[in-house]
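J.: here is a sequence together with a model predicted from it:
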Amino acid sequence: MSVQLVLDVLSEAFMKILVVAGPVVIVAMIVGLIISIFQATTQIQEQTLSFVPKLLAIFLTLILAGNFMLNTLLQFTQSIFKIIASL
């Protein structure tokens, strides 16, 4: 097993992490920004006002993009097992 192969696998793993976690993080940031703007304009500083909508948005994102995320991780796992089998 060469150093280049390890670096390639790690690079691909980091890219998969960004692809899989990206949609959830982006949705959470957008919803958080919208809620913080709403709180700043209305001067309502209730903690559950920011937590519950973010939680619902994350669950909805996981429901909608879960199949894509799972397939991406499965393909990566299969490629790792192919690399292991070829060693």
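T.: Noted; the coordinates are in hand.
J.: hey, let's count contacts and neighbours off CA atoms from now on
T.: OK.
J.: which residues in the chain form helices?
T.: Assigned by DSSP state H, the helices in the chain fall at 3-42, 47-86.
J.: distance between the last one and the chain's centre?
T.: For helix 47-86, the gap between its own C-alpha mean and the chain's C-alpha mean amounts to 6 Å (C-alpha atoms, centre = their mean, to the nearest Å).
J.: take this one as well and set it beside the first:
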Amino acid sequence: MAEADVIEIIQLAIWTTLVAAGPSVFAAMFVGVAIALFQALTQVQEITLTFIPKIVVILVTISFSAAFMGAQIGRMTEVLYGRIETGF
């Protein structure tokens, strides 16, 4: 296996991770910013106010995007198995 193969596999793994985790991370970021704006406007500085909405939104996002995430991971697995089969 050459260095280029290793770099390509690592690049594929990082890209798959970013694409699969993207919807959940963006949803959590959006909710976090919205709650921070709400806290700044109302001057309610409750630390625990951010956790429950983020957890709920992340769980809902994962439940809706689970098929997409599985497809991305499955696609990466097929590429890796194909490379193993052909000997890189």
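T.: Cool, the structure landed. Bear in mind that the values here come from a model prediction, so they are computed numbers and not experimental data.
J.: one step back: mind putting the helices of structure 1 in TSV, mean neighbour count included?
T.: Below are these laid out as TSV (neighbours: other C-alpha atoms under 10 Å):
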stretch	mean neighbour count
helix 3-42	14
helix 47-86	13
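J.: check contacts around the residue nearest to the spatial centre of structure 2.
T.: The residue lying closest to the centre of structure 2 (C-alpha atoms, centre = their mean) is A21, at 0.7 Å. Counting by C-alpha atoms under 8 Å, 6 or more residues apart in numbering, A21 of structure 2 makes contact with M69.
J.: same check on A28 of structure 1?
T.: 54, 57-58.
J.: do the same with V27 of structure 1
T.: For V27 of structure 1, the contact set (C-alpha under 8 Å, 6+ apart) comprises 57-58, 61.
J.: hmm, which of these are common to structure 2?
T.: Retained in structure 2: 57-58, 61, out of those (criterion both residues aligned by TM-score structural alignment, their matches' C-alpha atoms under 8 Å).
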